[in-house]
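>>> Predicted coordinates and the sequence they were generated for:
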Amino acid sequence: MSWHTKRMAAFDLETTAADPEAARIVTACIVQVGGGQPPQPATWVADPGVEIPDEAAKIHGYTTERARKEGAPAAQVVEEIAAALGQALSHGIPIVAMNARYDLTVLDRECRRHSIPTLLDRYVDPVIWPVIDPFVIDKHVDRYRRGSRTLTALCEHYEVKLDGAHDSAADAIAAARVAWRLGATRPELAAMGIEELHHAQIEWARTQAEGLRAYFAKTPGKQHLAAGVRGEWPLVPHQAEAGGL
């Protein structure tokens, strides 16, 4: 039974910013799917405690006022998300996240911001975390395909349903569908054990980052972006722990 036919915990965040070091969680979803069992969704809305920029609100639909009215305190939401992911990991259920480096880094920084145990605190060795990242896998198996690699683009390419982009629940489920499709259509992926796939993604993500960094470095007007490209995966280490992954 291949990893793509087993239970998966699809995870997605909508936030206040593109920079994971500064982003605050606004909405989140973890939905367990697959494995011959019914879906088990959990969703959250948080009051991030900061102003939500207009450009972010236009993407996910939550203004500062709406988040304050509908959201739970940020610390409560962060604790519940970390606990839910930790429970999945403790049962060997892989986390599926599109561009996992972003979402897991945001969660890590939010935990630290609110003095909440991180996933690193709860599960010390991230090298053995089972994480499935459709973004990294797709770029590896089809590296020369032109065009966008957003979740919407991947859903179109792999012919899977996306119920509503930039909604955390819809995006989480769509990422799981793309992951399933990758496993179902790529025998070389289906043949890999989940730990083997996880370790492979660490190397694939590093190689992809090196290529992007080199591209920025040689492209006029984009050289300044090269320094910001990070190759660590599935999350960027906190500055105090750099080198620990």
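Sure thing, it's come through.

>>> CA atoms for contacts and neighbours, from now on please.
Will do.

>>> Neighbours of Glu80, how many?
For Glu80, the count of nearby residues is 14 (other Cα atoms under 10 Å).

>>> Then Gln32?
Gln32, neighbours per other Cα under 10 Å, totals 25.

>>> Check which helix or strand Ala42 maps to.
Taking DSSP states H and E as the definition, Ala42 sits inside strand 40-47.

>>> Buried residues in that strand, which are they?
41, 43-47 (16 or more other Cα atoms under 10 Å).

>>> So Glu195, which state does it fall into?
Classification of Glu195 using DSSP: H, G, I helix; E, B strand; the rest coil returns helix.

>>> show me where the protein has strands.
All strands of the chain, identified by DSSP state E, fall at 8-15, 25-33, 40-47, 72-73, 95-96, 131-132.

>>> Now render those strands as a markdown table, adding distance to Ala170.
Below are these laid out as a markdown table (distance: least, Cα to Cα, whole Å):
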| stretch | distance to Ala170 |
| --- | --- |
| strand 8-15 | 9 |
| strand 25-33 | 9 |
| strand 40-47 | 11 |
| strand 72-73 | 21 |
| strand 95-96 | 13 |
| strand 131-132 | 17 |
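
>>> if we can go back for a sec, quick one: the strand holding Ala42 to strand 25-33, angle?
180 degrees (axes from the mean of the first three to the mean of the last three Cα atoms, to 10 degrees).

>>> then this one, side by side with the first:
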Amino acid sequence: MNSWHELPHAAFDLETTGRDPHTARIVTASIILVDGQGEVRQHHEWLAAVEEDIPEEAAAIHGVSTEHARAAGRPAAEVTAEIAGVLGGMFAAGIPVLAFNASYDFTVLNRECERFGLNAPIPSPVIDPYILDKQVDKYRRGKRTLTALTEHYGVGFENAHTSAADVMATIGVARAMAGKFPVLHGDAGFLHQAQIGWASAQAASFQDYLRRKDPEAVVDGTWPARA
């Protein structure tokens, strides 16, 4: 049986208005499907005409201003529906979707679907290089951002914090990790289930660390989307 990285797989990324996935609104989105050799087979891009102003801090990261989004973007409800539809079709076909720090992106999408009365896709199978890296290389020092992982695994990365660039970087990192760590080979569905437990354990460990200084600290380990 071929491993997930030798079969078609996709990646998904959002750029948004803020850090809190329960309140952030979608600004741009990308979904890219590749074959087992990593060659692009589908490329989807969206720009939403956001209903709320994009904070300067967020615009400085992804480069999209409120004015540009409203002038060039499409209605947010239409964008959200199309994103949900593309992802839902991939999940229904058993195609794994990669997402770096998946619990953020899928939570944002779920909240947007709720706002517009849409059915959010059930995210499975999902593969999250952020969770995988912390599992297979637990004691490595340094940051574990997408940029840091591209440097560590030797993956080219230009135009960081644009959704399309982040998607391609996510694919590159995940494929590099699969090439290095045989434990990550196999069926995407089994790997999805393993990540649920890994994410929970990683969050509990980080929460214990934070509680050395703040006894009330809480880290949500729900994955791949928060309730």
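Yep, that arrived. Given the structure is predicted, the values throughout are model-derived calculations rather than measurements.

>>> Just the closest of the buried residues of strand 40-47 of the first structure to Gly92 of the first structure, please.
Pro41 (17.7 Å; Cα to Cα).

>>> From Asp103 of the first structure, how far off is that closest one?
Computed as Cα to Cα, to the nearest Å, the Pro41 of the first structure to Asp103 of the first structure distance reads 17 Å.

>>> Spatially central residue for the second structure, please.
Ala99 (2.8 Å; Cα atoms, centre = their mean).

>>> Alignment lookup: that one to the first structure.
Using TM-score structural alignment as the criterion, Ala99 of the second structure maps onto Ala97 of the first structure.

>>> List the contacts of that match.
Contacts here follow Cα atoms under 8 Å, 6 or more residues apart in numbering; on that basis Ala97 of the first structure touches 10-12, 103, 131-134, 172, 175-176.

>>> go on, Gly193 of the first structure?
So Gly193 of the first structure contacts 2-3 (Cα under 8 Å, 6+ apart).

>>> same question, Gln42 of the second structure
Gln42 of the second structure touches 31-34, counting by Cα under 8 Å, 6+ apart.

>>> which of those are also in contact in the first structure?
Using both residues aligned by TM-score structural alignment, their matches' Cα atoms under 8 Å, the first structure keeps these contacts from the contacts of Gln42 of the second structure: 32-34.

>>> Please convert the residues you listed to CSV, extending it with distance to Gln202 of the second structure.
As requested, those are exported to CSV (distance: Cα to Cα, whole Å):
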residue, distance to Gln202 of the second structure
Ile32, 28
Leu33, 29
Val34, 29
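
>>> tell me which of those residues is nearest to Pro75 of the second structure?
Ile32 (21.5 Å).

>>> For the closest one, which non-adjacent residue is spatially closest?
Counting by Cα to Cα, 6 or more residues apart in numbering, His43 is the residue found nearest to Ile32 of the second structure once chain neighbours are left out, at 4.5 Å.

>>> which residue lines up with that neighbour in the first structure?
Match for His43 of the second structure (TM-score structural alignment): Pro41.

>>> Quick one: residues contacting Glu114 of the second structure.
Ala120.

>>> just the one 10 residues further on next, same as before
If you count contacts by Cα under 8 Å, 6+ apart, Ser124 of the second structure has them with 91, 96-97, 189, 192.

>>> switch the cut-off to 10 Å
87-88, 90-92, 94-97, 188-189, 192-193, 224 (Cα atoms under 10 Å, 6 or more residues apart in numbering).

>>> next one: Ile173 of the first structure
Contacts of Ile173 of the first structure (Cα under 10 Å, 6+ apart): 9-12, 29-33, 39, 41, 96-97, 161-163, 179.

>>> For the residues you listed, I'd like a selection string for ChimeraX - just the buried members, please.
Here is the ChimeraX selection string for the buried members of the contacts of Ile173 of the first structure, based on 16+ other Cα under 10 Å:
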select :9,10,11,12,29,30,31,32,33,41,96,97,162,179
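
>>> before we move on, the earlier item: what about the strand holding Ala42 of the first structure, how far off from the second structure?
Compared with the second structure after fitting, strand 40-47 of the first structure deviates on average by 0.6 Å (mean Cα distance after the TM-score superposition for the first structure).

>>> What count of nearby residues applies to Pro187 of the first structure?
11.

>>> do His157 of the first structure as well
Considering only other Cα under 10 Å, His157 of the first structure is surrounded by 11 other residues.

>>> swap in Val50 of the first structure?
Neighbours of Val50 of the first structure (other Cα under 10 Å): 11.

>>> list the contacts for it?
Here Val50 of the first structure is in contact with 16, 23-24, 64, 68 (Cα under 10 Å, 6+ apart).

>>> Over to Cys29 of the first structure?
Cys29 of the first structure touches 9-14, 41-45, 81, 167-173, counting by Cα under 10 Å, 6+ apart.

>>> thinking again about what came up before, from the contacts of Ser124 of the second structure, which would you call buried?
87-88, 90-91, 95-97, 188-189, 192, 224.
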